[in-house]
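Q: Predicted model and sequence below, questions to follow.
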Amino acid sequence: MITEKAIETLEIEAGAVEALKERIDAEFEAAVQCILDCQARVVVTGMGKSGHIGRKIAATLASTGTPSFFMHPGEAFHGDLGMVTEKDVVIAISNSGESSEVVNILPIIRRIGATIVAFCGRRDSNLGRHADHFIDIGVEREACPLGLAPTASTTATLAMGDAMAMALMSARNFTSQDFAMFHPGGALGRKLLLKVENVMHTGEDNPIITADKTAKDALFIMTDKGLGAVSVVDADGKFIGLITDGIIRRALAKDYKFLDEPVKAIMFETPLTISKDKLAAAALSVMEKHKPRPVTVLPVIDSDNTPVGIVHLTDLLRQGVV
């Protein structure tokens, strides 16, 4: 009984969403164009379960390039209508089209001059008649066995809201970089917004040694800075190579006398480098793809071939660039 009812619920709701495809018509396109032409914001309103769905629709619109917010119809009737301007588009949600809290604010919205887009199940309802654009989200039946709890209708409304948001997103040529800008705290934001200059070690934390210094001096600097590498520069401060703890270890395995030799004799002359304006994710990619084995540090070199910093693998991982 439990399994059968769960499967039946999913089938009813899936059917409700499937039926929406036939309603993506000229009126839907006109509503989308209306929002594209909007010079202000999209205000989403709805009562009860429709309100919960409306909050999600408003959040999806806002995060995909359409400025929007949710307005509770009850609060709107007691002052929040002051947030609505004549340049706004109001998406009013009510399956029946007769929710009193929503219907009561429609004349005021009309008086303000905002455009009304109805997400509604009945065109002949008060909401349907007052709207400039009617989006049909009606369903044949709810999944609730009593036919009372909003189930299929809220699923259909949410799906139609997503369809509209994605259509707007596509029409605006909204990119992953745009998405990251609105989600700077998320993993995608860190990948697409965080640059090498935001994570590199600079100034006194940037290990640098001149070519005439000894390998022993380089070892002391590496130990002090704790990054496992030192950038080598010439007398003019230009980058000419890199000393790593791996180079030191391999040399020690042969003979410790090299410690008194100039670092130029053992440095790696063609190491991987990166510029500070590159994405941190690009630095990670360079490190991971190095053959025969990945590297853990990248000197950061400017256009004058000066080492302005160094970035370590742990810095990238700590920032969530994965």
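A: That came through, no problem. Numbers count the residues shown, from 1 in each chain.
Q: rest of the way, CA atoms for contacts and neighbours
A: Fine.
Q: any idea how far residue 15 lies from residue 28?
A: Relative to residue 28, residue 15 is positioned 20 Å away (criterion: CA to CA, to the nearest Å).
Q: Second structure for comparison follows:
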Amino acid sequence: MCTTCGCASSEPQVEDDCSWTTLHSYEHDQAHLHAAGRVHTHDHTQGGGHAHPHGTHGRHIQLERDILHENNHHAGANRERLRQRGVFALNLVSSPGSGKTSLLVRTVSALKGTLPVAVIEGDQQTANDAERVRAAGAPAVQINTGKGCHLDAHMVGHALDRLPQNEGGLLLIENVGNLVCPASFDLGEAHKVVVLSVTEGEDKPLKYPDMFAAARLMLLNKTDLLPHLDFDVNKACGCARRVNPSIKIFCVSARTGEGFEHWLDWIRAGCASAEAVAGPKSAGGTSHCDRA
């Protein structure tokens, strides 16, 4: 996990329209501690010697458990916060280049004026994706993880502080492009949505089973390219269902809008359910979701 790959060695930053804030996250703190609270330092000033009094494998396992436990605590707080406001939150995950941001931009454009939509963007660097989302008409907060390979619930909680406090509506979280670490980190979302593009291999769900097993929905994107590719849609869907028999699958094109109504209807149903669960505070006002 991230405690051993070294991806947590920099501090994330949260950006909105005005400024950047650096977060000193729990994971960053803990990834540099050993048992009994000893700090792990790298000192190369004493010649070629490079001694690392690393803990045992068991200590690494305990550290991972501690990180996930703390993350789950933050995720629970995020989930309750969203539940009380009747917000339907989705965590979009995929490999880099699958078309997540293009999907979000088209989704924002399609839903504009019918229900509130807000977006949290996760990337290692730049605010390019958040700027694209804002141009499409939704408020967006960019989280730059630096060397980190995934968002965590602590980061998302800070991003929520910078978004409009809507009652009802949709929150879309675009995670860092990575099919490994994000599978382990609950952000407080209602569901994970995994995006697979037809320019990738049909067997990707078998290669990265944890992510596809954790997802409620798979969007098979870039279907407009199918006439130009040797990609077997049935095989890809079959691989996903071998890992997760209950996964729902929509074939879509972020470029042409093909298949988008299924995706949008699913979102509307989720928003309606989230508003209903929130109770009178959200449901008593004007509903932003189609309930037909």
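A: Cool, the structure landed. Given the structure is predicted, the values throughout are model-derived calculations rather than measurements.
Q: TM-score for these two?
A: Counting by TM-score structural alignment, normalised by the length of structure 2, the TM-score of this superposition works out to 0.31. Behind it: 128 aligned residues with a CA RMSD of 5.1 Å.
Q: more crowded one of residue 15 and residue 28 of structure 1?
A: Taking other CA atoms under 10 Å, residue 15 of structure 1 and residue 28 do not tie; residue 28 has more neighbours (19 against 15).
Q: Apart from its neighbours in sequence, what residue is nearest that one?
A: residue 135 (6.4 Å; CA to CA, 6 or more residues apart in numbering).
Q: neighbours around the one you found, how many?
A: 26.
Q: Tell me which residues touch it, please.
A: By CA atoms under 8 Å, 6 or more residues apart in numbering, residue 135 of structure 1 lies in contact with 23, 27-28, 117-120.
Q: May I see those arranged in a markdown table, with distance to residue 221 of structure 1 and secondary structure as well?
A: Output for the contacts of residue 135 of structure 1, formatted as a markdown table (distance: CA to CA, whole Å; DSSP: H, G, I helix; E, B strand; the rest coil):
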| residue | distance to residue 221 of structure 1 | secondary structure |
| --- | --- | --- |
| 23 | 69 | helix |
| 27 | 69 | helix |
| 28 | 66 | helix |
| 117 | 66 | strand |
| 118 | 68 | strand |
| 119 | 66 | strand |
| 120 | 70 | strand |
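Q: Could you look up the SS state of residue 159 of structure 1?
A: helix (DSSP: H, G, I helix; E, B strand; the rest coil).
Q: ok, it to residue 60 of structure 1 distance?
A: Distance of residue 159 of structure 1 to residue 60 of structure 1, given as CA to CA: 11 Å.
Q: Same check on residue 153 of structure 1?
A: 19 Å.
Q: Counting neighbours, go ahead and name the busier of these two.
A: Legend: neighbour count by other CA under 10 Å for residue 153 of structure 1 and residue 60, higher for residue 153 (27 against 20).
Q: pretty sure residue 127 of structure 1 is in contact with residue 117, am I right?
A: No: using CA atoms under 8 Å as the test, residue 127 of structure 1 is too far from residue 117 to be in contact (9.3 Å).
Q: Give me the common contacts of those two.
A: residue 92.
Q: who's more crowded, these two?
A: A count of neighbours by other CA under 10 Å puts residue 127 above the other of residue 127 of structure 1 and residue 117, at 30 against 27.
Q: Which secondary structure state is assigned to that one?
A: Per three-state DSSP, residue 127 of structure 1 ends up helix.
Q: Can you tell me the number of residues neighbouring residue 4 of structure 1?
A: Neighbours of residue 4 of structure 1 under the rule other CA under 10 Å: 8.
Q: Can you name the helix or strand that it falls in?
A: Here residue 4 of structure 1, judged by DSSP states H and E, is contained in helix 2-19.
Q: mind listing what's buried in that helix?
A: The neighbour-count check on helix 2-19 of structure 1 (16 or more other CA atoms under 10 Å) flags 9, 12-13, 16-17, 19 as buried.
Q: helix or strand for residue 121 of structure 2, which one?
A: If you go by DSSP H and E, residue 121 of structure 2 is part of strand 117-123.
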